[in-house]
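*Asks:* No sequence on hand, only this structure:
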């Protein structure tokens, strides 16, 4: 259990993280191709002024985009911490395990069959995407469990290798199906798969909220179990913990969050990898602290990446997934080098 000093550090880091999140929220709300002053923004936000152009920009374009970015960052940050805990591997994230690719494949397949369009997607279309995405994620999770078992137990190392293979396979199938789409849908699918939240809507937020509300409390509640799962398998059995059952619960919950995120934002890579690493440096190794702070760090990463993508390159926009990948790839290489040095 965390001691008093660690709890105090957790509270301080969490408070600073929330404050920084609010700061990024402010910058994202006031900046863009349609400039708004701080006064105009807050007077419109709190209903003091009723200027139609300001209300359109804030409530229909910027607010949904910010809220979606925050929810996606929260989900991916928490899932990254869960998956790294399950696999006991610091390089695990939703993309590497193939779950994001499976959800992306399912949604692209849905778009191909239904001739869907990401822009202006109806509520029925979003629900359909959610169902297909969750099914795709569960298929990937089932394959992970079946192919990663060794002598009846889930082998964390084999889980990573199987995940990498599944990721490559699902990615190839996604590319094949997208090439069969009509040009307009192909263009939209390509932008979506690169990781973008520019077409965020309140319907997408509503579709994502139930996953966030019901799954995240369960994952946080399971944090002490995740601490135990870091021990040797013999010690876990000695403590009376059913390791496979607990890993299954954590993985199914993670699939739900990944599915909800990919459906509204596409495959945003490296958030689940970076957030837990940054968090462990800040608050230590206890998952009671790692899981919520990873969520906050994930929010900061996505909102900051989206703000950079829409302001630095204005009037053009760079998808948030590409911005985070520019940061994530060098860090991933650094982690690989550091891990190889530890082994040698």
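*Replies:* Structure received. Worth saying up front: this structure is predicted, and the values here are computed from it rather than measured. Residues are numbered from 1 along each chain as shown.

*Asks:* use CA for all of it now, contacts and neighbours both
*Replies:* OK.

*Asks:* how near is residue 58 to residue 319?
*Replies:* 20 Å (Cα to Cα, to the nearest Å).

*Asks:* Check residue 83 too.
*Replies:* Residue 83 sits at a distance of 25 Å from residue 319 (criterion: Cα to Cα).

*Asks:* show me the contacts for the most centrally placed residue in the chain.
*Replies:* The chain has residue 76 as the residue nearest its centroid, 2.3 Å off, counting by Cα atoms, centre = their mean. With contact taken as Cα atoms under 8 Å, 6 or more residues apart in numbering, residue 76 is in contact with 94, 257, 258, 261, 271, 272, 295, 298.

*Asks:* can you pull the contacts of the first one?
*Replies:* Remark: with contacts taken as Cα under 8 Å, 6+ apart, residue 94 is in contact with 76, 79, 80, 83, 100, 258, 269, 272.

*Asks:* try the second one
*Replies:* Neighbour list for residue 257: 75, 76, 79, 211, 212, 215 [criterion: Cα under 8 Å, 6+ apart].

*Asks:* would you list those in CSV and tack on secondary structure and distance to residue 124?
*Replies:* Listed next are these as CSV, based on DSSP: H, G, I helix; E, B strand; the rest coil; distance: Cα to Cα, whole Å:
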residue, secondary structure, distance to residue 124
75, helix, 23
76, helix, 25
79, helix, 27
211, helix, 17
212, helix, 20
215, helix, 23
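
*Asks:* More neighbours: residue 58 and residue 319, which one.
*Replies:* Neighbour count, other Cα atoms under 10 Å: between residue 58 and residue 319, residue 319 has more, with 24 against 20.

*Asks:* residues of stretch 44-54 that come out buried?
*Replies:* In terms of neighbour count (16 or more other Cα atoms under 10 Å), stretch 44-54 has its buried residues at 44, 45, 54.

*Asks:* for stretch 148-160, that is, sorry about that
*Replies:* 148, 154, 155, 156, 158, 159, 160.

*Asks:* That one spans what distance, first to last residue?
*Replies:* 8 Å.

*Asks:* ditto for stretch 79-94
*Replies:* For stretch 79-94, the end-to-end distance is 7 Å (Cα to Cα).

*Asks:* OK, contacts around residue 296?
*Replies:* Residue 296 neighbours (Cα under 8 Å, 6+ apart): 14, 17, 18, 21, 73, 74, 77.

*Asks:* does it count as helix, strand or coil?
*Replies:* On the three-state scheme (DSSP: H, G, I helix; E, B strand; the rest coil), residue 296 is labelled helix.

*Asks:* just to revisit the earlier point, closest one of the contacts of residue 257 to residue 111?
*Replies:* Nearest to residue 111 among these, counting by Cα to Cα, is residue 211 at 21.8 Å.

*Asks:* and the gap between the closest one and residue 253?
*Replies:* 9 Å.

*Asks:* this is the comparison structure:
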């Protein structure tokens, strides 16, 4: 397919995904125990709604849906970077241990940090990044060989083992905590979107505003990193510096997302693969599609899960895992 035809196809897919995302957000605004008539949604957004409709939309539903949207985008973009940098189609921030590393740091911070509530939301992404970076650095070192470079299969295996170990460490950390804090971290482990207020959205959004343009700017480098080390170095790419910079971006995106949504895996695995099947493997083409797909998948998973069983529903992490785990097994068998 020539480039102009591929670009036209990408535009059509982006338009379809944008309309699908708008429809999902609009549908979500009217669903819930406190009903809001769909005919009142647009007037309420424009500032002409009743007090009840404004409270339900602006204080309860919109923050939650927007956080799910941005977190899905961050996880999907992180997965795209990891798959290119590690040359492994099975790489995902949840599978390779980044999410669990961020979770341990968030758990320790939540249990022991003497911090006031007003600063809590804004510090969480930084704390999550520190934990995710340490976990990623350890897994990278253990998967790297001087003679063979980064070993993709070993990285996934080390990541899965580290993720399980860190999840066990989280359970050990909270075993002696009081009941309220234990319930919070248990929900975090299940992938329950808990940061549903505007401050959490304000804490998450800057990471995407900075890192999405950076990754798009580096999309040509990502195309080269997906090739062998010899080819990448041969065309003049500073391999280790570029790989390190992009790995840090992937860790930052995933850690910022899971610090407010909980341990959600498989979004970073599924969204890039679906995007590649739609527009091909060039990062310039499929990263924008990946962003919209990741945001839509997590928004839809949370919308369905939140309203399936009773007022608490099923966590978004479990809903995503119901789809993602079989998909991961399929990719593992195929590769």
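*Replies:* Cool, the structure landed. Computed from a predicted structure; not experimentally measured.

*Asks:* what two of the buried residues of stretch 148-160 of the first structure are the furthest from one another?
*Replies:* 154 and 160 (11.2 Å).

*Asks:* need the contact list for the closest residue to residue 140 of the second structure other than its chain neighbours.
*Replies:* Once flanking residues are discounted, residue 140 of the second structure sits nearest to residue 155: 6.9 Å by Cα to Cα, 6 or more residues apart in numbering. For residue 155 of the second structure, the contact set (Cα under 8 Å, 6+ apart) comprises 86, 96, 139, 140, 142, 143.

*Asks:* Also residue 276 of the second structure?
*Replies:* 282, 286.

*Asks:* Please say which position in the first structure it maps to.
*Replies:* Counting by TM-score structural alignment, residue 276 of the second structure corresponds to residue 280 in the first structure.

*Asks:* go on, residue 174 of the second structure?
*Replies:* For residue 174 of the second structure, the residue aligned by TM-score structural alignment is residue 178.

*Asks:* For its match, give its distance to residue 262 of the first structure.
*Replies:* 16 Å.

*Asks:* Between those two, point out the one with more neighbours.
*Replies:* Neighbours per residue, other Cα under 10 Å: of residue 178 of the first structure and residue 262, the larger number sits with residue 262, 28 against 21.

*Asks:* That one: which element?
*Replies:* helix 243-265 (DSSP states H and E).

*Asks:* ok so, going back, what distance do you get for the residue nearest to the centre of the first structure to residue 313 of the first structure?
*Replies:* Taking Cα to Cα, one finds residue 76 of the first structure at 25 Å from residue 313 of the first structure.

*Asks:* do the same with residue 302 of the first structure
*Replies:* 17 Å.

*Asks:* quick one: which of these two has more around it?
*Replies:* Of the pair residue 302 of the first structure and residue 313, residue 302 is the one with more neighbours under other Cα under 10 Å, namely 28 against 10.

*Asks:* Count the residues that sit near residue 163 of the first structure.
*Replies:* Using other Cα under 10 Å, residue 163 of the first structure is surrounded by 25 other residues.

*Asks:* Identify the residue of the second structure aligned to it.
*Replies:* Superposed on the second structure with TM-score structural alignment, residue 163 of the first structure falls opposite residue 159.

*Asks:* What helix or strand is its match located in?
*Replies:* Per DSSP H and E, residue 159 of the second structure falls inside helix 152-174.

*Asks:* how much does that helix stray from the first structure?
*Replies:* In the superposition with the first structure, the aligned residues lie an average of 1.9 Å away from helix 152-174 of the second structure, counting by mean Cα distance after the TM-score superposition for the first structure.

*Asks:* Which residue is the nearest non-sequential neighbour of residue 85 of the second structure?
*Replies:* Of all residues not flanking residue 85 of the second structure in the chain, residue 225 sits nearest, at 5.8 Å (Cα to Cα, 6+ apart).

*Asks:* for the residue mapped onto the one you found from the first structure, what are its contacts?
*Replies:* Using TM-score structural alignment as the criterion, residue 225 of the second structure maps onto residue 229 of the first structure. Neighbouring residues of residue 229 of the first structure by Cα under 8 Å, 6+ apart: 85, 86, 236, 243.

*Asks:* got these as CSV, with secondary structure, distance to residue 199 of the first structure and neighbour count columns?
*Replies:* Shown next, in CSV, are those (DSSP: H, G, I helix; E, B strand; the rest coil; distance: Cα to Cα, whole Å; neighbours: other Cα atoms under 10 Å):
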residue, secondary structure, distance to residue 199 of the first structure, neighbour count
85, helix, 33, 23
86, helix, 33, 25
236, helix, 45, 16
243, helix, 41, 18
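
*Asks:* could those go into TSV alongside distance to residue 130 of the first structure?
*Replies:* Converted to TSV, these look like this (distance: Cα to Cα, whole Å):
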residue	distance to residue 130 of the first structure
85	26
86	25
236	35
243	29
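
*Asks:* which one of those is nearest residue 126 of the first structure?
*Replies:* Using Cα to Cα, the contacts of residue 229 of the first structure come closest to residue 126 of the first structure at residue 86, 30.3 Å.

*Asks:* ok, the closest one - contacts?
*Replies:* By Cα under 8 Å, 6+ apart, the residues touching residue 86 of the first structure are 156, 226, 229, 230, 247, 250.

*Asks:* What of residue 167 of the first structure?
*Replies:* 95, 96, 97, 98, 99, 100, 101, 102.

*Asks:* ditto for residue 268 of the first structure
*Replies:* 194, 195, 196, 262, 320, 321, 322, 324.

*Asks:* again, 7 Å this time
*Replies:* By Cα atoms under 7 Å, 6 or more residues apart in numbering, residue 268 of the first structure lies in contact with 194, 195, 321.

*Asks:* Just among those, which is most surrounded?
*Replies:* For the contacts of residue 268 of the first structure, neighbours tallied by other Cα under 10 Å; top is residue 321, 27 neighbours.

*Asks:* Okay, the counterpart of it in the second structure and residue 108 of the second structure: tell me how far apart.
*Replies:* Here residue 321 of the first structure is matched to residue 317 in the second structure, going by TM-score structural alignment. Separation of residue 317 of the second structure from residue 108 of the second structure (Cα to Cα) stands at 21 Å.
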